[in-house]
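> below are the sequence and a predicted model for it; my questions follow.
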Amino acid sequence: MMDAWIAFARTGDPSHPGIGRWEPYEEETRPTMVFDLESRLERDPYAEERLAAAALAGAAVEAVELNYKHGTQAARLD
């Protein structure tokens, strides 16, 4: 990881021989560098967890909006 920081500071690109090409992030494929004993680039790691969290957040926002619209107290989501 230190070499990635050094490469980034020098060139603006954290890629280096120890980890290979570190692709810029884009929302469609979500390339993410995973630092481990053998670092690697993964596409959208933890996608299932990310989508579940987004669904829960969306449900919470909908509940608050519904309560606001009807003038009721905030709903409990537990």
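That came through fine.
> CA only for contacts and neighbour counts going forward, please
Fine.
> burial measure for the residue nearest to residue 31 when sequence neighbours are not counted, as a count.
Sequence neighbours aside, residue 43 is the residue nearest to residue 31 in space, at 4.5 Å (criterion: C-alpha to C-alpha, 6 or more residues apart in numbering). Neighbour count for residue 43, taken as other C-alpha atoms under 10 Å: 14.
> put this beside the first:
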Amino acid sequence: MLTGIELSLTIAQIIQRLRGSHLHSQIERQAKECLHQPDVKLESLKEDVRSFLKTSGWERKLQNAVYRELHM
């Protein structure tokens, strides 16, 4: 079982590795495209983008990438 510090370090390492990946750039591009949709509001921007990524399948792709990183 990981301690809080070990877990934080593991999360930071995974984020760092994914940040430079092709998947990251694809998700970022999709999130930016989402901003141009009329149903996305500034008041609920975070939730709207998260919902868009979930319904478009990108959330699952990110989950799978994190899972792969954890098992490397």
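Ah, there it is. As the structure is a computational prediction, the values presented were derived from the model and not from experiment.
> TM between them?
Comparing the two superposed chains by TM-score structural alignment, normalised by the length of structure 2, the resulting TM-score equals 0.29, with 31 aligned residues with a C-alpha RMSD of 3.3 Å.
> that older thread, the residue nearest to residue 31 of structure 1 touches residue 34, doesn't it?
No: counting by C-alpha atoms under 8 Å, residue 43 of structure 1 stays clear of residue 34, with 10.0 Å between them.
> and the residue nearest the centre of structure 2?
residue 62 (5.5 Å; C-alpha atoms, centre = their mean).
> tell me which stretches of structure 1 form helices.
For structure 1, the helices defined by DSSP state H cover 2-11, 47-70.
> can you redo these as a markdown table with mean neighbour count?
Formatted as a markdown table, the helices of structure 1 follow (neighbours: other C-alpha atoms under 10 Å):
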| stretch | mean neighbour count |
| --- | --- |
| helix 2-11 | 13 |
| helix 47-70 | 12 |
